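**Student:** Got a predicted structure plus its sequence, pasted below:
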Amino acid sequence: MTTTVAFIGLGVMGYPMAGHLANAGLSVRVWNRSGEKATQWASEHSGAACDSIALAVRDADFVITCVGADKDLIEVFEGDEGIIANAPEGAILIDHTTASAGIAERLAESAGARKQAFIDAPVSGGQQGAQNGALTIMCGGAEQAFEKARPVMAHYARALNLMGPAGSGQKTKMVNQIAIAGLVQGLSEALHFAEQAELDVRKVVDVISKGAAQSWQMENRSGTMIDGEFDHGFAVDWMRKDLGICLEEARKVNASLPVTALVDQFYADVQSMGGRRWDTSSLIQRLRKFR
């Protein structure tokens, strides 16, 4: 029998992810807050656009969400017209939103009461990773549900791991964002120093990228940072949302994140410079402005 998947949320990530499922031969129904986007997706892929969440999730084997934040998850999951009330017993609900661990735990409990399974599965890899089917996915939930969901998520994943019970995927994504924040600030300072020291910055990157300083950020973002090009990638607004989640969770677990808190404020400076939609590597522009 063909596996039926309802995909809720067709943003820059969800749109290609749902496409990979359709291309793999799964029966895909999509819903998006903006109905035009769902209609456009259905015109490009083998799948159906639905007018409501209730219609999309009815009789679905898997329901996958990729929306904006906690408040959006509450909107699509809860209430009489939401996912939990309308998806069948036995359905596996997979959420790719970067959100709080608390909302993952809340939705897992609510889904369990309806004999559904919930997996929090935030992703890393950005829009390019979604388009190429090469995302890293960090999951929280029951092992049995994860094993059933693994073949579905594998259609757009490069790496896929169960990290623990509900909420563990979100906490792992927080670790990822904390690490990235420090790396991007360090790379920004390094490139800024090279510029101020009147070095050939590209030659510097070519040399140091072969040693211990190498990172994904250096390999994929140093060139555009040098050129001052930031109209791509993961937006500053989204990063501030994620870092806010990290800092809130850190207070709950008594973790000290002084560098993360500082970089979060640096991103606030970038926002005030008009860079709300710039890529996160735009931290270097702040250094250039305030030198």
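**Tutor:** Good, I have the coordinates.
**Student:** hey, let's count contacts and neighbours off CA atoms from now on
**Tutor:** Will do.
**Student:** Please name the residues that touch residue 185.
**Tutor:** Residues near residue 185 by Cα atoms under 8 Å, 6 or more residues apart in numbering: 263, 283, 284.
**Student:** who's in contact with the first one?
**Tutor:** Okay, so that is residue 263. By Cα under 8 Å, 6+ apart, the residues touching residue 263 are 181, 182, 185.
**Student:** what about residue 11, which SS state?
**Tutor:** For residue 11, the assignment made with DSSP: H, G, I helix; E, B strand; the rest coil gives coil.
**Student:** For it, the count of nearby residues, please.
**Tutor:** Residues lying near residue 11 (other Cα atoms under 10 Å) number 17.
**Student:** One more: residue 45?
**Tutor:** Count around residue 45 with other Cα under 10 Å applied: 15.
**Student:** contacting residues for it?
**Tutor:** Residue 45 makes contact with 19, 22, 23, according to Cα under 8 Å, 6+ apart.
**Student:** Select only the buried ones of the residues you listed in PyMOL?
**Tutor:** For the buried members of the contacts of residue 45, the matching PyMOL selection, counting by 16 or more other Cα atoms under 10 Å, is:
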select buried, resi 19+22
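**Student:** Closest to residue 246 out of the contacts of residue 45?
**Tutor:** Closest approach to residue 246 among these (Cα to Cα): residue 19, at 30.4 Å.
**Student:** dropping in the other structure now:
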Amino acid sequence: MTSTAQTPSIQARSYPAESKRKVAFIGLGVMGYPMAGHLAAAGHEVVVFNRTEAKAAQWVKEFSAINPNVKHALTPKEAAQGAEIVFGCVGNDDDLRSVTASEDGAFAGMHAGAVYVDHTTASADVARELCAVARKQGLTFLDAPVSGGQAGAQNGQLTVMCGGDQAAFDRVAPVAAVFSRAFTLMGDSGAGQLTKMVNQIAIAGVVQGLSEAVAFGLHAGLDIPAVIDVISKGAAQSWQMENRAKTMAQGQFEFGFAVDWMRKDLGLVLEEGRRNGAHLPVTALVDQFYSDVQAMGGNRWDTSSLIARLTKPSAK
């Protein structure tokens, strides 16, 4: 997958002075970089941390042009000092524990009453674990994974699924609105992560079905763009069809969420399913299909690359 750090489409916007907050953002990856950028564009005082310091410095250089009140810190603890809200988006459970609960983690720098909002797609167990750790320190932890991909982050159109305390959610929602089109409390701690798992289950099945449909159309010699234009107006319509079907037919897989990341997410889903007794036969099968794509060298292709198993000469 090709990722783009630069986000030239994010422009400064006018917000009331009383709405401005001191915030921090931990993790400037494909998603975090533009999400933090939207916070800067809204006029908030933003301190960022990234494991690779050069990327944090690059972010400050870019967004200081529209907001002079931005800077980067050398540790999550330093970034979190004085912040009312600390947002984070890192890789996995272990990364999340490291940037929050370690000696130099954000919790060590946060003042009583501050809120940590975790946008990582992680396990529900780690969300509950860190919620308990935060509570003991007088802090609040919200699990808040996102859907919408890199484009959604850059356009400020993410869907955010939250788990945790209602009062903390109410404090965070107006601030998070700058990078989201929906910011919804789903229940207690862990409910955000569980909702994201439902999202990934649905996507896995839809992308596999679409892959088979497009591959069938190609084998049948049909005009795929014309087919998609027709069937997307009926019951087969989906976001994946509207945005990925035509490029799938062209073998283009450089548009979003990488296969490696989807396999991480599906691993979380399948583990949770074993714990709670849910039967996920299609999800388990699609997870193995993504393993086939990895074996083809498609680790960083986006998730629509499932079709490659059905159309590439090496497909099994």
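**Tutor:** Nice, thanks for sending it over. None of these values were measured; they are calculated from a predicted model.
**Student:** After superposing both structures, state the mean offset of the top helix by length along the second structure relative to the first structure.
**Tutor:** Longest helix in the second structure by number of residues (criterion: DSSP state H): helix 191-219. Its aligned residues in the first structure lie a mean 0.3 Å from helix 191-219 of the second structure after superposition (mean Cα distance after the TM-score superposition for the first structure).
**Student:** can you name the residues of the first structure that that helix overlays?
**Tutor:** Residues 168-196 of the first structure are where helix 191-219 of the second structure lands when matched by TM-score structural alignment.
**Student:** Kindly report the same for stretch 152-165 of the second structure.
**Tutor:** Under TM-score structural alignment, the match for stretch 152-165 of the second structure in the first structure covers residues 129-142.
**Student:** contact partners of that stretch?
**Tutor:** 13-14, 16-17, 20, 108, 117-126, 146, 155-170, 172-173.
**Student:** picking up where we left off before, please convert the contacts of residue 185 of the first structure to CSV, extending it with distance to residue 72 of the first structure and secondary structure.
**Tutor:** Formatted as CSV, the contacts of residue 185 of the first structure follow (distance: Cα to Cα, whole Å; DSSP: H, G, I helix; E, B strand; the rest coil):
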residue, distance to residue 72 of the first structure, secondary structure
263, 26, helix
283, 28, helix
284, 32, helix
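**Student:** so which of the residues you listed comes closest to residue 113 of the first structure?
**Tutor:** Nearest member of these to residue 113 of the first structure, counting by Cα to Cα, is residue 263, at 40.3 Å.
**Student:** any idea what the closest one aligns with in the second structure?
**Tutor:** In the second structure, residue 263 of the first structure lands on residue 286 (TM-score structural alignment).
**Student:** Now do that match against residue 182 of the second structure, distance only.
**Tutor:** 28 Å (Cα to Cα, to the nearest Å).
**Student:** Strands along the stretch 151-291 of the first structure, start to end?
**Tutor:** Ranges of strands in the stretch 151-291 of the first structure, per DSSP state E, counting those that start in this stretch, are 157-164.
**Student:** one step back: residues of the match of helix 191-219 of the second structure that come out buried?
**Tutor:** Across stretch 168-196 of the first structure, burial judged by 16+ other Cα under 10 Å covers 168-174, 177-178, 180-185, 187-189, 191-192, 194.
**Student:** and what of stretch 132-143 of the first structure?
**Tutor:** For stretch 132-143 of the first structure, burial by neighbour count (16+ other Cα under 10 Å) applies to 133, 134, 135, 136, 137, 138, 139, 140, 141, 142.
**Student:** can you redo these as TSV with distance to residue 5 of the first structure and secondary structure?
**Tutor:** Formatted as TSV, these follow (distance: Cα to Cα, whole Å; three-state DSSP):
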residue	distance to residue 5 of the first structure	secondary structure
133	17	coil
134	20	coil
135	19	strand
136	20	strand
137	18	strand
138	20	strand
139	18	strand
140	20	strand
141	19	coil
142	19	coil
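**Student:** before we move on, back to that, so which of the contacts of residue 185 of the first structure persist in the second structure?
**Tutor:** Compared against the second structure with both residues aligned by TM-score structural alignment, their matches' Cα atoms under 8 Å, the contacts of residue 185 of the first structure retain 263, 283, 284.
**Student:** so who does the aligned residue in the first structure for residue 88 of the second structure touch?
**Tutor:** Aligning on TM-score structural alignment places residue 88 of the second structure opposite residue 65 in the first structure. For residue 65 of the first structure, the contacting residues are 7, 8, 9, 14, 93, 94, 95, 96, 97, by Cα under 8 Å, 6+ apart.
**Student:** again with residue 170 of the first structure
**Tutor:** When contacts are counted by Cα under 8 Å, 6+ apart, residue 170 of the first structure touches 98, 99, 100, 101, 104, 120, 121, 122, 138, 139, 140.
**Student:** The spatially most central residue of the first structure and residue 94 of the first structure: what is the separation?
**Tutor:** Centroid-nearest residue in the first structure, with Cα atoms, centre = their mean: residue 123, separated by 4.4 Å. Remark: distance between residue 123 of the first structure and residue 94 of the first structure (Cα to Cα) = 12 Å.
**Student:** now do residue 113 of the first structure
**Tutor:** 16 Å.
**Student:** quick one, which of those two is more surrounded?
**Tutor:** Ranked by neighbour count (other Cα under 10 Å), residue 113 of the first structure and residue 94 place residue 94 first, with 25 against 12.
**Student:** Give me the aligned partner of that one over in the second structure.
**Tutor:** In the second structure, the residue matched to residue 94 of the first structure (TM-score structural alignment) is residue 117.
**Student:** That match falls within a helix, correct?
**Tutor:** No. Read with three-state DSSP, residue 117 of the second structure is strand and lies in no helix.
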